[in-house]
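J.: build me a model from this:
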Amino acid sequence: MAYADTRIRSLETARLCATLGACPRTIGWVTGLPSHFILSKVFDAGHRAPRGRPPYTEDLVFKTTFKIQAELGSFAVKYRELTAAGFTPAASLVTAYQHYLSFTPVPSFSFDEAFFLVSNLDGIWACKTPSLQLEPCKACQARRLVAFGGAYTPACAFCKEESGERGVRKRVAGRTPAMAERIEVSESLPLQIEALRVDVELEQLGAHRRVRAAILSAYPDTPHRPPAALIRIGRALPVQRWSSGVRTLQRAQFSLVAVLFQRLTSGGIGADRALIATYRQARDAFRHAAAPSFDRCFEVVSQVAGRWGVATPTLVLAPCDRCGASFLVGLADQGSGGAQQRRCPYCQLLRHPETYLAGKAA
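T.: Model (predicted):
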């Protein structure tokens, strides 16, 4: 579980860094992902990675205009506030740069430059030791960037900006300001992140590994193949004699699962997310009875919706003329006409509540 969570965070961070304009080397430093994975999964043939050397330079702060120095200082202060609040350096870097873009129409420095500034500030990633630090100005008390250890203390960019003075130093040649448009990443990367999240949730709900593999087979770039037949964990449900072979309370639970799943999928929700939400809601609906396992609900939904190895549905939802509810019936039960009303599990529970109370006591 911890590995899956770490993997999800790494991929999500890589996606955010790429959309902010990070080069592959920067993404590798921040996430720890190998370069071949970044070039093939984060970027692809339709979404090329930025080319050229990353704009890492030691003169990032002190050879720019006072305006850019003030922006760099504001970014560094926001980054330090986030790390002091307990956020990781990677999350703080991404969030601080997103905050910077939110109030700057045309950014003055790129995400790669922000990454290198943070590396020098904390002595991480691309820098082994810190070479920058934040220090309050004695005049305006604004926190500004200075050389680590006080070796060089430039004029305060915030004071200069307030007094109307302009810095005479320009940006280092070869470094261009960040683009306002964000770079698109591989279309399969968000799907990989979603597949990992779904896998974690399925494991938390107690799904068997074969069931998880069948559900995840719908995602691209997955090692799982679509199942050729229905996945059953344990003894199969008696579909051919559904009304007599399955207990009344279980038929009511499975009917609720089928109805909820059908409503969610008809509303445009994916089958995997619909099944997870359906199971959670159905499990909470019968709080005082033993809830069916996720694998059983998966087996029922597969036979109702004709998914995950089932070509033709073997269970259908039929309306009850007496209570108005929809309940599951097997194909063999459909030919009995009006007998379906007597087999409605909800009507039976209303007539014989001790059936539900027995499940509550158990």
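J.: CA only for contacts and neighbour counts going forward, please
T.: Will do.
J.: so where do the strands sit in the stretch 1-150 of the chain?
T.: Secondary structure of the stretch 1-150 of the chain (DSSP state E, counting those that start in this stretch): strands at 132-136, 143-147.
J.: winner for burial among these?
T.: Compared across the strands of the stretch 1-150 of the chain, strand 143-147 shows the largest average neighbour count, a mean of 22 (mean count of other CA atoms under 10 Å).
J.: gap between it and the chain center?
T.: Averaged C-alpha coordinates place strand 143-147 at 36 Å from its chain's average position (CA atoms, centre = their mean, to the nearest Å).
J.: how about stretch 99-109?
T.: Mean-position distance between stretch 99-109 and its chain equals 26 Å (CA atoms, centre = their mean).
J.: if we can go back for a sec, and L189, which of the strands of the stretch 1-150 of the chain is closest to it?
T.: Closest to L189 of those is strand 132-136 (CA to CA; 34.8 Å).
J.: in TSV, list the strands of the stretch 1-150 of the chain along with distance to I276.
T.: Converted to TSV, these look like this (distance: least, CA to CA, whole Å):
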stretch	distance to I276
strand 132-136	47
strand 143-147	48
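J.: list the contacts for F158?
T.: By CA atoms under 8 Å, 6 or more residues apart in numbering, the contact list for F158 reads 66, 70, 140, 142.
J.: and this one, please, so the two structures can be compared:
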Amino acid sequence: MPTRGDRHLRAIQLAKQLAALGARLKTIHLITGIPPRQVQALFFPDPRSIPRGRAPDSAEWYHGANLIVRTDACLIGAKYRQLRVQGLTAGDALVLAYRAYQAATQPPHRISLDRAFNLVSYIDGLWLATAPTLSVLPCPTCGCEFIAAVGTVAHGDACPFCKLLERSHLDHRIQASYPARATRDMTERQLGMLALFHLLSPGSDTPAE
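T.: Got it, this is the predicted structure:
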């Protein structure tokens, strides 16, 4: 059984990873329990290096975001849910899901660690949320998993991945955001993009990191 010292050491290690990913002091505090002043002293000795800006206080940003941002969010949410089902703690699952998101998309990354933290809080009903208001659903059309409000019935019209695949050959922003191998056949290109999405879907054997 882990001792108090073991738990504190693990919290410090997790805080270090979160700080490296750009998390704000409050975010690190809520996840690890380490007081913000201690987090600052340990990982941000130069006050100018402390991440600034206001973090989202609800999940409404997801519903109002454009298609590419919502797709990015779904990549994080699906991987996070997979890791939680596998038994990882919420903090570890968030870190690994965010790293997987960074590996699967082109920089600059549209979703910050703080937004990812906000997102999974409302998926799991912890940290910022008292109950889940978002759920991760499998799309019956493309098989990818997407985020929707709790109570939503899964169908292709609600799936960001289906919409993104439909528009991929017309929108250069989508092509730049989710690069697939070069091909003249658009159907093959879309299948390549779909394979990329499935890298972060539950059931994938792809490592989280």
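J.: most widely separated two among the contacts of F158 of the first structure?
T.: F66 and C140, at 14.9 Å, using CA to CA across the contacts of F158 of the first structure.
J.: between those two, point out the one with more neighbours.
T.: Shown here are F66 of the first structure and C140; by other CA atoms under 10 Å, F66 has more neighbours (24 against 11).
J.: gap between that one and A157 of the first structure?
T.: 5 Å (CA to CA, to the nearest Å).
J.: just the contacts of F158 of the first structure now: which is nearest A126 of the first structure?
T.: A70 (23.1 Å).
J.: quick one, helices of the stretch 151-300 of the first structure?
T.: 157-163, 188-204, 209-216, 242-245, 248-266, 271-285, 294-305 (DSSP state H, counting those that start in this stretch).
J.: could these go into JSON lines alongside distance to H99 of the first structure?
T.: Listed next are the helices of the stretch 151-300 of the first structure as JSON lines, based on distance: least, CA to CA, whole Å:
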{"stretch": "helix 157-163", "distance to H99 of the first structure": "19"}
{"stretch": "helix 188-204", "distance to H99 of the first structure": "22"}
{"stretch": "helix 209-216", "distance to H99 of the first structure": "35"}
{"stretch": "helix 242-245", "distance to H99 of the first structure": "58"}
{"stretch": "helix 248-266", "distance to H99 of the first structure": "36"}
{"stretch": "helix 271-285", "distance to H99 of the first structure": "31"}
{"stretch": "helix 294-305", "distance to H99 of the first structure": "41"}
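J.: out of the ones you listed, flag the one nearest V77 of the first structure.
T.: Short answer: helix 157-163, nearest of these by CA to CA, at 13.1 Å.
J.: mean per-residue distance, the closest one to the second structure?
T.: Mean deviation of helix 157-163 of the first structure relative to the second structure after superposition (mean CA distance after the TM-score superposition for the first structure): 0.8 Å.
J.: list the contacts of the residue nearest to the spatial centre of the second structure.
T.: Centroid check for the second structure by CA atoms, centre = their mean gives I76 as the closest residue, at 2.5 Å. By CA under 8 Å, 6+ apart, I76 of the second structure lies in contact with 97-98, 100-101, 116, 200.
J.: equivalent analysis for L119 of the second structure, please.
T.: Counting by CA under 8 Å, 6+ apart, L119 of the second structure makes contact with 59, 62, 73, 77.
J.: counterpart of Q106 of the second structure in the first structure?
T.: Residue correspondence to the first structure (TM-score structural alignment): Q106 of the second structure is matched to P105.
J.: what does R115 of the second structure give?
T.: Aligned by TM-score structural alignment, R115 of the second structure pairs with E113 of the first structure.
J.: then I174 of the second structure?
T.: Following TM-score structural alignment, no counterpart is assigned to I174 of the second structure within the first structure.
J.: report the buried residues of the helix or strand hosting I174 of the second structure.
T.: Using DSSP states H and E, I174 of the second structure maps to helix 172-177. Residues of helix 172-177 of the second structure classed as buried by neighbour count (16 or more other CA atoms under 10 Å): 174-175, 177.
J.: likewise stretch 16-34 of the second structure?
T.: 16-19, 22-32, 34.
J.: and for stretch 83-94 of the second structure?
T.: By 16+ other CA under 10 Å, the buried positions in stretch 83-94 of the second structure come out as 83-84, 90-94.
J.: A274 of the first structure contacts F261, doesn't it?
T.: Yes - using CA atoms under 8 Å, A274 of the first structure is in contact with F261, at 5.8 Å.
J.: compare the two and say which is more crowded by neighbours.
T.: A direct count of neighbours by other CA under 10 Å for A274 of the first structure and F261 places F261 higher, at 26 against 19.
J.: aligned partner of that one in the second structure?
T.: With TM-score structural alignment as the criterion, F261 of the first structure matches nothing.
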